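*Asks:* I would like the atomic coordinates for the input below:
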Amino acid sequence: MIISIKLLVITSLLLSLGISFIHAASETDTSRLRKDLLTGYDKYSRPVQNHRDTTRVKVNFILKGFDLDERKSIFNMHAWTVLVWEDGHLKWDPKSYGNITRVHFAAHELWQPDLTVYNNADKSEIDHFGNTRLIVYNSSHVVWVPPTKFQVPCQTNLRKWPYDTQTCGINIGSWAHDGTMLDIVTPANISTMDITDFRPNREWELVDNSFIKRIKYFVGVPYPDIVLTLNFARKSSSHTACVVIPGLAIAAAILIAFWLPPGSSERLSILLVTILINVLYLYYVYSLIPNNGDSVPLVLLFYRDSLFMLAFALVWTVCLRYLAATKRDSPVPLPSFIMGFLESLPAKILCLDPRPTTGRRENTGAEGNEQSDGTGTANPFGSGVEKKNPFQDDWAWLAHLLDRVAFMVYLVIYLIFYLALL
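*Replies:* Below is the predicted model of the structure:
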């Protein structure tokens, strides 16, 4: 009986020693180090021995890409955020752990700075940095490089669309700690983000970016934050092809119509067809550009004002046809100051052709189509109306002069439009 009890005790001791040896053999230096570091570690407390000490977090950004939702006025920036700080609880002697100088931890295991986007436009449960692992060095330095997506509101200015340049900003700072508890440190002599691995955007071209630290004081307490600003310009080649060039064609059609005689049927046809095209493009541009601001795009104003100018050109043409070709029962001479202007050099330059003299012959038969005046100069309007008024050529030439003036006015207006747009 005594012998069996001794055997049982010896067997139990051997089993315990075997389990201990197996456990010791399975425990690596890394797992032992992790267990020792996490023993008694509080991830919800700032990693300082004295609560009056300041935790300094070094911050840098590697810009990966961005996109802009113009209809919702939402800007998204994709980056790698580089965060480095010192955690006094995570320090060890490498010689005691197989010369291990660094070890990895999950994001939920260690304290992390509570950096938050102040102008956030994402969901209320904020998690900008995701659940990536941290690297801890034996010197107590912690390095965290999480892939980051910042989503913020950005009010766009489409005044110069499609040649517009937009500016969007992101404000980042601690949500619960002031500058005496958590200070943000930016790289020295660096005011821009790293764009080495930047992925070009399909619609936008990055012009410039800035990365600065600010300190605001509330009741004498400092609150540091970081301001990221991106300036980017629209890639406008496709918009130029489908929107701007047709606008140039509409302007050219109006000017060509003004160069034709008011009495010609082609002029009315060109104006009517151009009005139809302008209406279609006005609706197309309106549906293409987001309606998210008080600043109306110049290209939309161009098509709107061009439609008004086309309607006025149509009314102008009808009035000139009446002025130039309507028969008058009694001679109505032009006022003397108008006659004087018709004889001036500017009038000759605008009308280009020599001004006809007053015709006093009535056209009959086949001559009615050309309406030759007394000097053999053809009536530029070709109205086909028999002349019984000896001053008819003066009225026709006045209409011709007014048409040239309208042509010059329209040309100047369209040049101003395009200079403002481009």
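*Asks:* Going by C-alpha atoms from here, please, whenever you check contacts or count neighbours.
*Replies:* Will do.
*Asks:* List the contacts of the residue nearest the centre of the chain.
*Replies:* For the chain, Q166 is the residue whose C-alpha lies nearest the centre (CA atoms, centre = their mean; 4.3 Å). By CA atoms under 8 Å, 6 or more residues apart in numbering, the contact list for Q166 reads 156-157, 231-233.
*Asks:* Repeat that for D208.
*Replies:* Neighbouring residues of D208 by CA under 8 Å, 6+ apart: 230-232.
*Asks:* Now neighbour count too, for these, in TSV please.
*Replies:* Shown next, in TSV, are these (neighbours: other CA atoms under 10 Å):
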residue	neighbour count
L230	19
N231	16
F232	19
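*Asks:* Take these and keep only those in helices.
*Replies:* Residues of the contacts of D208 located in helices (DSSP state H): none.
*Asks:* export the residues you listed to JSON lines and tack on distance to A396?
*Replies:* Converted to JSON lines, these look like this (distance: CA to CA, whole Å):
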{"residue": "L230", "distance to A396": "61"}
{"residue": "N231", "distance to A396": "57"}
{"residue": "F232", "distance to A396": "55"}
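*Asks:* In three-state terms, label S210 for me.
*Replies:* strand (DSSP: H, G, I helix; E, B strand; the rest coil).
*Asks:* Grab the nearest non-local neighbour of it.
*Replies:* In space, and not counting its chain neighbours, S210 is closest to T192: 4.5 Å by CA to CA, 6 or more residues apart in numbering.
*Asks:* ok so that neighbour is a helix residue?
*Replies:* No: going by three-state DSSP, the assignment for T192 is coil, not a helix.
*Asks:* Was I right to think it contacts V207?
*Replies:* No: using CA atoms under 8 Å, T192 is not in contact with V207, being 11.9 Å away.
*Asks:* Compare the two and say which one has the larger neighbour count.
*Replies:* T192 (19 against 13; other CA atoms under 10 Å).
*Asks:* what sits against the more buried one?
*Replies:* Each residue near T192 by CA under 8 Å, 6+ apart is listed here: 209-212.
*Asks:* just curious, which of these is nearest to R267?
*Replies:* The shortest approach to R267 among the contacts of T192 belongs to N209, at 52.5 Å (CA to CA).
*Asks:* Against V59, how distant is the closest one?
*Replies:* 16 Å (CA to CA, to the nearest Å).
*Asks:* And for Y283?
*Replies:* From Y283 across to V59, the span is 48 Å (CA to CA).
*Asks:* who's more crowded, the two?
*Replies:* Counted by other CA under 10 Å, Y283 and V59 do not tie: V59 has more neighbours, with 17 against 13.
*Asks:* so where does that one fall, helix or strand?
*Replies:* V59 belongs to strand 55-69 when assigned by DSSP states H and E.
*Asks:* Next, the angle from the following helix or strand past that strand to strand 55-69.
*Replies:* Counting by DSSP H and E, the element after strand 55-69 in chain order, helix or strand, is strand 74-86. On the basis of axes from the mean of the first three to the mean of the last three CA atoms, to 10 degrees, strand 74-86 is oriented at 160 degrees to strand 55-69.
*Asks:* Second chain to compare with the first, below:
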Amino acid sequence: MQVLHTETWVRLNWNDPQLTWDPAKFGNVSKIYVPSGAVWKPDIIIYNEVGLEIGRPSTDFLISITSDGEIQWLYPRTVETSCKMDAGKYPFDVQRCNFIFGSWSLPGNMLDVVSKNEKGDDQHYVDNGEWILLNITVERHVLKYKCCPHPFPDVTFTLLLKRRSLYYIFNLIGPCLLITLLHLTSFLLPSESGEKISLNVTILLGLTVFLLLVAEIMPPQSEVIPVIGRFFAICIVIVSLSTVTSVFVLHLHFRGSRGFPVPRRMRVLVIGKLGRALLYGNLIEKKEERKRTPGENVTLNSLKITRKESYSNGGELSPPPDSPGHAISTLGCHDDYVLNTDAKPPMEDLGFPHRHVEDKSEAEKIIIRDWILVSLILDRLSFVFFCLADIVLVAYVCVHIYMETTS
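*Replies:* Sure, this is the predicted structure:
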């Protein structure tokens, strides 16, 4: 329930047979003005008025009386009335606020209340910066209450008001929509940057600030959720899901460094199908070619060192064929050492197995690359999904704006 503040001009007309005279006997005076407190006045009040000035207005305004007993009382009044707001379409809402005029004490058999015009007078209406007055309708009701045996008539003036939504579109909905669309850029950031989560959290904080501003100006109701409330809720849900998705993608991106290989089903579904559908086919083919082409690793099994030994008799002896090779020193090499590249002794002669450490390092790199590729594919899939969600959100806002401008 809201309070409507209105500056009104009230016109009351009634007939009092006791206030008639013959103008010919009184100098052809057919109309006089007297203080409002000098004559009887009907106790017409506004039933749904609120505030401290409930009841009849001040007696400072004059009343006009004609010779045939017709009385007219014109006075301005600031009225505060209760108005039940329908906030379901806020801020694109249209409200109906009533002014219910009737007698508080006299029933219908003693005082009848009717409207002089079939429609309210808006000739001197002053435009409001927040509301547009569409129409003023008048209806007469006759209601019977439990307190009294006779019914009480009343006249109800209904103001049809339409809210001006430009302020809310320009200051709240537009900036909030642009901030929400920024979450798409988090899917374009590389995972190594470490800024994915911080960007989404910053956007969530910005939306929270806007939501607090809207809560201050929005009518407090629990019956319905306004349009702007649903809009902010959708924005927060989208950004929250985007944050959760980014956390999951980061988890997959760095999973390879812990040595967990990509499961076979995930490899088939994500790399095999989704990757090619999301235009990662070239990257997948390069990865497969790298797996098929083994790296050239330099080992010591192709080198054999022989040593010349000199004896006192000047003869030279070569070490036996099965003797172990000696270490190679590239700096300060003595002439007594000869490098024999033709000999290919078994790897056991060098003291370590055939598979060396570099093979294990290459396997770890392959696992890391696989997980990075999986995270890239899921990142692009999330980007496409949230692009569609944002398009639906923009269409939702545009439809309401279009309906508001054309209605």
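*Asks:* Would you give the TM-score for this superposition?
*Replies:* The TM-score (TM-score structural alignment, normalised by the length of the second structure) is 0.68; 326 aligned residues with a CA RMSD of 3.5 Å.
*Asks:* sorry, back to before: kindly reformat the contacts of Q166 of the first structure as CSV containing distance to K35 of the first structure.
*Replies:* Compiled in CSV, the contacts of Q166 of the first structure are given as follows (distance: CA to CA, whole Å):
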residue, distance to K35 of the first structure
T156, 52
N157, 55
N231, 47
F232, 49
A233, 52
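*Asks:* From those, pick the one nearest Q392 of the first structure.
*Replies:* Nearest to Q392 of the first structure out of those is N157 (CA to CA; 54.8 Å).
*Asks:* That closest one and L298 touch, don't they?
*Replies:* No: counting by CA under 8 Å, N157 of the first structure stays clear of L298, with 11.3 Å between them.
*Asks:* just to revisit the earlier point, assumed the residue nearest to the centre of the first structure was part of a strand.
*Replies:* Yes: with three-state DSSP as the criterion, Q166 of the first structure is part of a strand.
*Asks:* can you tell me how far the residue mapped onto it from the second structure sits from I63 of the second structure?
*Replies:* Using TM-score structural alignment to pair residues, one finds that Q166 of the first structure aligns to Q95 in the second structure. From Q95 of the second structure across to I63 of the second structure, the span is 35 Å (CA to CA).
*Asks:* Which other helices and strands does the helix ranked longest in the second structure contact?
*Replies:* Determined from DSSP H, the single longest helix within the second structure is helix 357-406. In terms of contacts (3 or more CA pairs under 8 Å, 6 or more residues apart in numbering; DSSP states H and E), helix 357-406 of the second structure is packed against helix 227-253.
*Asks:* mean deviation of the helix it packs on from the first structure?
*Replies:* For helix 227-253 of the second structure, the mean deviation from the first structure after alignment is 2.8 Å (mean CA distance after the TM-score superposition for the first structure).
*Asks:* Can you identify the element that follows that helix toward the C-terminus?
*Replies:* In N-to-C order, the element after helix 227-253 of the second structure by DSSP H and E is helix 264-266.
*Asks:* Determine the three-state secondary structure at R77 of the second structure.
*Replies:* Criterion first, three-state DSSP; result for R77 of the second structure: strand.
*Asks:* Would you mind finding the match for it in the first structure?
*Replies:* Aligned partner of R77 of the second structure by TM-score structural alignment: T148.
*Asks:* Over to Y47 of the second structure?
*Replies:* Under the alignment (TM-score structural alignment), Y47 of the second structure maps onto Y118 of the first structure.
*Asks:* so what's that match up against?
*Replies:* Per CA under 8 Å, 6+ apart, neighbours of Y118 of the first structure: 170-173.
*Asks:* One more pass at 6 Å, please.
*Replies:* The contact partners of Y118 of the first structure, by CA atoms under 6 Å, 6 or more residues apart in numbering, come to 171-172.
*Asks:* Tell me how far it lies from V299 of the first structure.
*Replies:* Here the criterion is CA to CA. By it, Y118 of the first structure lies 35 Å from V299 of the first structure.
*Asks:* what's around I100 of the second structure, how many residues?
*Replies:* Count around I100 of the second structure with other CA under 10 Å applied: 21.
*Asks:* still on that earlier bit, show me which of the contacts of Q166 of the first structure is closest to S269 of the first structure.
*Replies:* N157 (38.2 Å).
*Asks:* so how far is D294 of the first structure from the closest one?
*Replies:* Taking CA to CA as the measure, N157 of the first structure falls 9 Å from D294 of the first structure.
*Asks:* ok, these two, which is more surrounded?
*Replies:* Taking other CA under 10 Å, N157 of the first structure and D294 do not tie; N157 has more neighbours (18 against 9).
*Asks:* Could you confirm that one falls within a strand?
*Replies:* No: counting by three-state DSSP, N157 of the first structure is located in no strand; its state is coil.
*Asks:* Looking at the alignment, what corresponds to it in the second structure?
*Replies:* Match for N157 of the first structure (TM-score structural alignment): D86.
*Asks:* Not counting sequence-adjacent ones, nearest residue to that match?
*Replies:* Q95 (6.7 Å).
*Asks:* Could you do W395 of the first structure as well?
*Replies:* A324 (5.7 Å).
*Asks:* which ones are touching the residue nearest to D69 of the first structure when sequence neighbours are not counted?
*Replies:* Once flanking residues are discounted, D69 of the first structure sits nearest to F75: 6.3 Å by CA to CA, 6+ apart. F75 of the first structure sits next to 68, 151-154 when contact means CA under 6 Å, 6+ apart.
*Asks:* how about 7 Å then?
*Replies:* By CA atoms under 7 Å, 6 or more residues apart in numbering, F75 of the first structure lies in contact with 67-69, 151-154.
*Asks:* And it? What does it align with in the second structure?
*Replies:* Aligned against the second structure by TM-score structural alignment, F75 of the first structure finds its counterpart in L4.
*Asks:* now swap in S236 of the first structure and tell me
*Replies:* Checking TM-score structural alignment: S236 of the first structure goes with S165.
*Asks:* quick one: the residue nearest to S210 of the first structure from R234 of the first structure, how far?
*Replies:* 21 Å.
*Asks:* ok, now E362 of the first structure?
*Replies:* For E362 of the first structure, the distance to R234 of the first structure - CA to CA - is 64 Å.
*Asks:* Between these two, which has more neighbouring residues?
*Replies:* Remark: of E362 of the first structure and R234, R234 carries more neighbours, 19 against 16, as counted by other CA under 10 Å.
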